[in-house]
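Asker: this one's structure only:
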């Protein structure tokens, strides 16, 4: 992943409540956090232990790992950047969950050089498939990290439609057409994202590994397009933006133009 953040959430990824900037950041991640937290809660209640072992591939400074650890779970973060892993440990310590967060340097292709195959109750593959040389292999490794009997996979990746729409609205029509027609969903050499996906492409990658798709959501449908000043002109506008993001997330029509796509899949 009700239409609001759970009051039981220990933290809201990318910022907390009460500040304009953080509320806008919350609108960008609220759907993912809501769906993910509910899935972890269900799995913890149904499994043999309420404490889950969670793997966050490409988890960086712990935007999701630290809030998950604050729920009581053990989280291993794999990231190629030592600076990001340093930031992860600092954030975990500040949140009081350092004993439940472990950072290891590595990447999706060499995943089992640094973590155990089949050793995790849940795996996050957020912002990874856009950058790996072979998305199918990256997905295969993420699924192989799940326990053989049961597990939850959370995939977050860049969406083609959102890039096309944002380029067109900015007046960069040639770049928009290139992103639309490119097999990788990229607008060219200046594009910071090497690859983007349609909802169907993400579904195909997951189904190829034998998992059942539980939910697909559009993320950052509006929040990346609305100018910051416009969203802050009147009281309650940012909160209304958050509610709009949540309301549109499950609509296939809006998933097609979302900046990010979130897919939740399960095994067993």
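Answerer: Thanks, I have the structure now. Here the structure is a predicted model, which is why all the values come from computation and not from measurement.
Asker: CA only for contacts and neighbour counts going forward, please
Answerer: Will do.
Asker: are we agreed that residue 22 is in a strand?
Answerer: No. Going by DSSP: H, G, I helix; E, B strand; the rest coil, the assignment for residue 22 is helix, not a strand.
Asker: name the nearest residue to it, sequence neighbours excluded.
Answerer: residue 15 (4.5 Å; Cα to Cα, 6 or more residues apart in numbering).
Asker: name the element residue 91 belongs to?
Answerer: helix 82-94 (DSSP states H and E).
Asker: got a list of contacts for that helix?
Answerer: The contact list for helix 82-94 (Cα atoms under 8 Å, 6 or more residues apart in numbering) reads 60, 61, 62, 66, 79, 98, 101, 102, 103, 104, 105.
Asker: one more time with 6 Å
Answerer: 60, 61, 62, 66, 98, 103 (Cα atoms under 6 Å, 6 or more residues apart in numbering).
Asker: strands - which of those land there?
Answerer: residue 103 (DSSP state E).
Asker: closest one to residue 28 out of the contacts of helix 82-94, please.
Answerer: Nearest to residue 28 out of those is residue 62 (Cα to Cα; 16.0 Å).
Asker: OK, contacts around the closest one?
Answerer: Counting by Cα under 6 Å, 6+ apart, residue 62 has contacts residue 88.
Asker: can you give me the strands in the stretch 1-150 of the chain?
Answerer: 53-57, 74-79, 101-105, 122-126 (DSSP state E, counting those that start in this stretch).
Asker: out of those, which is closest to residue 268?
Answerer: Using Cα to Cα, the strands of the stretch 1-150 of the chain put strand 122-126 closest to residue 268, at 12.2 Å.
Asker: now do the closest one: which elements does it pack against?
Answerer: With contacts defined as 3 or more Cα pairs under 6 Å, 6 or more residues apart in numbering; DSSP states H and E, strand 122-126 has these neighbours: strand 53-57, strand 151-158.
Asker: next up, a second structure to put side by side with the first:
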């Protein structure tokens, strides 16, 4: 896909009529359960009871629902109306159509913001920075920001492994590794693929503090996309990622990275 307008149009088509995001996060493979458990533990063990949570790019509410059930006050925003309609059916949190780059909420409305999707659908660094700054704007000073990214190395593996390496090596694959540019021709409306260090730098540029980087699925996640749900595999993968998911280099060998940060407490907000 080309410019951001084309990506935005692709997002509408992909998530409304091509791909079932709800199934990806629940039943599609053993990776689904691994991602769900890790996101909930990385978020749920940090935020205070009864937090006001804004789930930006929250899709059908897979993560919003358990957070609401835990007593948090959740508002979900997603650009795809079909996903918002599905999210509203849960009935335990607010859900509306919106864009991560232009949030309608006043400053300091929430204690927590989740961005699980926007960063890897935005091609330009300026757009990603705008989304991060918007999330920080609507969160109180000292509040939490959780932002997910797709590592460029896992995307390269997805398009290159299991094949005889072509000669010469495709320039598009090199571009992915060098700059995070998505390879052309795929269905997924990708905007950018990160390294952990690049993701950390973007959060720093947005003015966020106390940044941590963690693999969500870890090095077992790629394999678990090929396997059905299995409790023993899930527990083994959780043990591995809990022990290694914070390690530089190793943390990039995952389906998704999570950056965890705080909004500044000593700056105008």
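Answerer: Now that the structure is in, tell me what you want to look at. Keep in mind the model is a prediction, meaning the values are calculated, not measured.
Asker: let's see if you can find the most crowded of the contacts of helix 82-94 of structure 1.
Answerer: Neighbour counts for the contacts of helix 82-94 of structure 1 (other Cα atoms under 10 Å) peak at residue 66, which has 31 neighbours.
Asker: residue in structure 2 matching it?
Answerer: Using TM-score structural alignment as the criterion, residue 66 of structure 1 maps onto residue 65 of structure 2.
Asker: for stretch 73-84 of structure 2, how far is the first residue from the last?
Answerer: Stretch 73-84 of structure 2 has an end-to-end distance of 17 Å (criterion: Cα to Cα, to the nearest Å).
Asker: tell me how far residue 7 of structure 2 lies from residue 177 of structure 2.
Answerer: 20 Å.
Asker: again with residue 124 of structure 2
Answerer: 16 Å.
Asker: re the thing from before, so which of the helices and strands packed on strand 122-126 of structure 1 comes closest to residue 33 of structure 1?
Answerer: Taking those one by one with Cα to Cα, strand 151-158 is closest: 10.3 Å.
Asker: the closest one vs structure 2, average distance?
Answerer: Following the fit onto structure 2, the mean deviation recorded for strand 151-158 of structure 1 is 0.6 Å by mean Cα distance after the TM-score superposition for structure 1.
Asker: quick check: angle from that strand to strand 122-126?
Answerer: 10 degrees (axes from the mean of the first three to the mean of the last three Cα atoms, to 10 degrees).
Asker: ok now strand 151-158 of structure 1, how far from the chain's centre?
Answerer: 6 Å (Cα atoms, centre = their mean, to the nearest Å).
Asker: in structure 2, which residue range corresponds to that strand?
Answerer: Counting by TM-score structural alignment, strand 151-158 of structure 1 corresponds to 143-150 in structure 2.
Asker: would you list every one of the helices in the stretch 1-150 of structure 1?
Answerer: All helices of the stretch 1-150 of structure 1, identified by DSSP state H, counting those that start in this stretch, fall at 20-46, 65-70, 82-94, 135-144.
Asker: now the ones you listed in TSV, with distance to residue 167 of structure 1?
Answerer: As requested, the helices of the stretch 1-150 of structure 1 are exported to TSV (distance: least, Cα to Cα, whole Å):
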stretch	distance to residue 167 of structure 1
helix 20-46	19
helix 65-70	32
helix 82-94	29
helix 135-144	24
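Asker: tell me the most buried of these?
Answerer: Mean neighbour count (mean count of other Cα atoms under 10 Å) peaks for helix 65-70 among the helices of the stretch 1-150 of structure 1, with a mean of 26.
Asker: how far off centre is it?
Answerer: With Cα atoms, centre = their mean, you get 14 Å for helix 65-70 of structure 1.
Asker: just stretch 253-268 of structure 2 next, same as before
Answerer: 12 Å.
Asker: what does stretch 141-149 of structure 1 give?
Answerer: 18 Å.
Asker: end to end, how far does that stretch reach?
Answerer: One end of stretch 141-149 of structure 1 to the other measures 16 Å (Cα to Cα).
Asker: need the residues that contact it.
Answerer: Stretch 141-149 of structure 1 has contacts (Cα under 6 Å, 6+ apart) with 117, 118, 119, 120, 121, 268.
Asker: hmm, back to that, who's more crowded, residue 124 and residue 177 of structure 2?
Answerer: Between residue 124 of structure 2 and residue 177, counted using other Cα under 10 Å, the more crowded position is residue 177 (20 against 13).
Asker: and the more buried one, what pairs with it in structure 1?
Answerer: Checking TM-score structural alignment: residue 177 of structure 2 goes with residue 180.
Asker: after the helix or strand harbouring that match, next one along is what?
Answerer: Using DSSP H and E, residue 180 of structure 1 sits in helix 173-181. With elements assigned by DSSP H and E, the helix or strand that comes after helix 173-181 of structure 1 is helix 199-207.
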